[in-house]
Every structure is written in structure tokens, then in C-alpha cells.
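Student: sequence and predicted structure are below.
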Amino acid sequence: MTDATSATTKKRPVYTNIHVTQIVGYRLPPAGIVSILHRISGLLMFFLLPFVVWMFDNSLTSEISYESFTSAYLGGIGFVPAWFVKLATLGLIWGYLHHFIAGVRHLWMDATHSVTKEQGRISAIVTLVLSLALTVLLGAKLFGLY
């Protein structure tokens, strides 16, 4: 390499022994954010599985149990207020929607094998926007805005 080209090329930083305070300033690309949120949403759905089973059981057992199921969204469950039940349901809605959309994105990328960096970035942004928009729409229905 000549002196002229080495002077114009920018030296890349070398990171060794990265400390936690240095990680905080790091910006993940949208694909990295979607990947991490995909794992978080899967974990959220796993931990809220008993709540889902309870909702399913109470909604299908009988008319009386269905009434108690719907009253949980109006009056709460025991010491848990109704807004918290709705918030847990909203978290479950987001978890399912994001996990499903991000899963379809991953399956599409695996099936086509022709994903560029730009396509990955755009599909990650579409995944984030679509999952959040559908969550807001269903959350508005859940909280009685329409």
C-alpha cells in the first residue's frame, strides 16, 4: 500500500475488552432490534401461557364462566385491577403479533436466500411498524375506544 492510499483510508476502530458502559452507546440496526424483540415476545408468550389457558378455559366452559371472563375486564380478578388485566392482554397481543410477523419474516428470508442488507433493513422496519400498528389498533378495541 502506498503512503497516499494509507493516508486517505480511514482506520477502523478495534474493540477489545468492551465494558458495559461502551455497549450502551451502541446502536443496533433494525434487524437486530427485531431479532431481540422476537426472542422477548416468545419469552413473554411462554410466561403468559397460564393466563392464556385461563382465558381460554373461562371463555368456553359455560355461559356463566364466560360472564366471569368478561367481568375480569370490567372489575378485575381478585386483587388485580381491570386495567392491569387489559395491560397484560395487550402485552400478549403485542407478543403474538410481533412474534408471528417476525417469524414470517425469518421464514421468508430462509426460503428465498436472496436477502440483501437493504432488504433486511426494510423488512425489519416493516415488521416493527406492522406489529406496532396492529397492536395499537387491537389495543384501542380492547380499551373500548371504538
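Tutor: Great, that's in hand. Numbering: from 1, shown residues only.
Student: make it CA atoms for all contacts and neighbour counts henceforth
Tutor: Will do.
Student: in the chain, where's the longest helix?
Tutor: helix 82-112 (DSSP state H).
Student: give the buried residues for the particular helix or strand that has residue 127 in it.
Tutor: Residue 127 is part of helix 117-142, with elements assigned from DSSP states H and E. Neighbour-count burial for helix 117-142 flags 120-121, 123-128, 131, 135, 138-139 (criterion: 16 or more other Cα atoms under 10 Å).
Student: any idea how far residue 67 lies from residue 58?
Tutor: Distance of residue 67 to residue 58, given as Cα to Cα, to the nearest Å: 9 Å.
Student: let me fix that, I meant to ask about residue 93.
Tutor: 18 Å.
Student: re earlier: in the longest helix of the chain, what's buried?
Tutor: Across helix 82-112, burial judged by 16+ other Cα under 10 Å covers 82, 85-86, 89-102, 105, 109.
Student: hold the first one in mind and look at this next one:
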Amino acid sequence: MDLQTIRFPVTAIASILHRVTGVIMFVAIGILLWILGLSLSSAEGFLQAADVMDSFIVKFIMWGILTALAYHTVGGIRHMLMDFGYLDETFAMGKLTANVTFLITVVLSLLAGVLVW
């Protein structure tokens, strides 16, 4: 079996990314709580947090966290709509909604980039 010839359907990619973004958000909680704690500790702490947020790397990480949050949220809404019976649980509908989820996430990711930068 040649592993390079395996092609996952878009529904499998959407499912895997939903799990990955969940892990990313779990890790991000620590980063966000650290920055929040620093900013609330004192006036000097707030200035330190503001200085940290001026770094390109930190802005990129924040953009990544917001993008993961956006994808996980949109994917979660997609799953709930299917679970509650508002969307058919067919492969065609799964494929369509996975593509729509990706499209909405791209738009939200661009908006997050504007927000961060």
C-alpha cells in the first residue's frame, strides 16, 4: 500500500481539523490566561502585556488561536445542526457543509487578521 495515494474525503479532513483545533484551544487557554493575568496584575503588568502583544510572533500566535476558535465554533455548529436534524446526515450534505465550514473559516480568519494587526 502506497501511503501517498491515500486521499481523505473532505468530511474526514473536517473531522480531523475539528479535533486538532480543540487541542489547540485547550493549549491556548494557558497562553491567554497568562496574558490576562499579566495585564490585570498591575499597571506595569498591563504595559508588559501590551509589549508582548506588539511582537509579530505573538500576533501570529493570537491569529492562529482565533482561527482555530473560529473553525472549531463553525464546525461545532455544523455538527449540532446535523445532530438536531436540521441538516440531512448524508455524505453529500456532509461534504457540502464541510466546504461551507472551510469557506466561513477563511472569512473569519481574515477578519481575525485585521483585528490582530
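Tutor: Happy to help now that I have it. Because the structure is a prediction, the values reported are computed rather than measured.
Student: spatially central, which residue of structure 2 would that be?
Tutor: Nearest to the geometric centre of structure 2 sits residue 68, at 1.1 Å (Cα atoms, centre = their mean).
Student: hmm, that one is touching residue 21, no?
Tutor: Yes. At 5.0 Å, residue 68 of structure 2 counts as touching residue 21 under the criterion of Cα atoms under 8 Å.
Student: stretch 62-77 of structure 2 vs structure 1, mean deviation?
Tutor: Following the fit onto structure 1, the mean deviation recorded for stretch 62-77 of structure 2 is 0.9 Å by mean Cα distance after the TM-score superposition for structure 1.
Student: now that stretch: which residue numbers in structure 1?
Tutor: The counterpart of stretch 62-77 of structure 2 in structure 1, using TM-score structural alignment, spans residues 89-104.
Student: which residues are in contact with the matching stretch?
Tutor: Stretch 89-104 of structure 1 is contacted from outside by 34-35, 37-42, 44-45, 48, 124, 127-128, 131-132, 134-135, 138-139, 142, using Cα atoms under 8 Å, 6 or more residues apart in numbering.
Student: do stretch 34-53 of structure 2 as well
Tutor: Contacts to stretch 34-53 of structure 2, defined as Cα under 8 Å, 6+ apart, come from residues 58-59.
Student: and it, how far out from the chain middle?
Tutor: 24 Å (Cα atoms, centre = their mean, to the nearest Å).
Student: pull out the buried positions in it.
Tutor: So for stretch 34-53 of structure 2, counting by 16+ other Cα under 10 Å, buried means 35, 38-39, 45-46, 49, 53.
Student: map residue 35 of structure 1 across to structure 2 for me.
Tutor: Match for residue 35 of structure 1 (TM-score structural alignment): residue 15.
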